[in-house]
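In: Fold the following, please.
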Amino acid sequence: MGQKKRFLLRLDEKLYEILEKWSADELRSVNAQIEYLLAEAAKKAGRWKEDKSKSEEE
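Out: This next block holds a predicted model:
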């Protein structure tokens, strides 16, 4: 995936609590859970294009 971009994210306390429980259920950190959910949403919306060279290797 390459280098990670850092940025500040402010969340509603209730939403953070939901993400915290959800991430624990899936054995991820909250940060990893947010990244996973955003990537899945981007793929579902057709905005995440797989790298052709990477998919050819698999």
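In: Every contact and neighbour count from this point should use C-alpha atoms.
Out: OK.
In: Which residue ranges of this structure form helices?
Out: In the chain, the helices defined using DSSP state H lie at 13-25, 30-44, 52-57.
In: looking at those, which is closest to Gln3?
Out: Across those, Gln3 has its closest neighbour in helix 30-44 (13.4 Å, Cα to Cα).
In: Take the helices of the chain and lay them out in JSON lines including mean neighbour count and distance to Lys5.
Out: Converted to JSON lines, the helices of the chain look like this (neighbours: other Cα atoms under 10 Å; distance: least, Cα to Cα, whole Å):
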{"stretch": "helix 13-25", "mean neighbour count": "13", "distance to Lys5": "20"}
{"stretch": "helix 30-44", "mean neighbour count": "13", "distance to Lys5": "11"}
{"stretch": "helix 52-57", "mean neighbour count": "8", "distance to Lys5": "21"}
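In: Please generate a structure for the following sequence too, so the two can be compared:
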Amino acid sequence: MSKKAYPLRISSDVLAAMQRWSDDELRSLNAQIEYVLRDALVKSGRVKLVQKVVVEVQATDESDDPATKEQTAPK
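Out: Alright, predicted model coming up:
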């Protein structure tokens, strides 16, 4: 996703409130503004919520798996 700079005119009271909110959420002010805008877009039905799920796949060699060794070990 590419990001584009956009100058924003905002009242000092709203900006201060957003700054406090972003501090509470441990986000940057810019990230908080983007979060609020994205949330409003989703709630209004203007964009679909797309969740990115990162799945880490770890390749396992069956010969290194202790459970497999127990099953295949000679008795």
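In: Looking at the helices of structure 1, spot the one closest to Arg6 of structure 1.
Out: Arg6 of structure 1 lies closest to helix 30-44 among the helices of structure 1, at 11.0 Å (Cα to Cα).
In: List the contacts of the closest one.
Out: 19-20, 22-24, 48-49 (Cα atoms under 8 Å, 6 or more residues apart in numbering).
In: Go again with 6 Å.
Out: Helix 30-44 of structure 1 is contacted by residues 20, 23, 48 when judged by Cα atoms under 6 Å, 6 or more residues apart in numbering.
In: distance from that helix to structure 2 after superposition?
Out: Once fitted to structure 2, helix 30-44 of structure 1 is off its aligned match by 0.3 Å on average (mean Cα distance after the TM-score superposition for structure 1).
In: returning to what we had before: columns distance to Ile34 of structure 1 on top of the contacts of helix 30-44 of structure 1, output as TSV?
Out: As requested, the contacts of helix 30-44 of structure 1 are exported to TSV (distance: Cα to Cα, whole Å):
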residue	distance to Ile34 of structure 1
Glu20	10
Ser23	9
Trp48	16
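In: what about the residue lying closest to Asp23 of structure 2 once chain neighbours are set aside, distance to Ser22 of structure 2?
Out: Excluding the flanking residues, the one nearest Asp23 of structure 2 by Cα to Cα, 6 or more residues apart in numbering is Leu29, at 7.9 Å. Counting by Cα to Cα, to the nearest Å, the gap from Leu29 of structure 2 to Ser22 of structure 2 is 6 Å.
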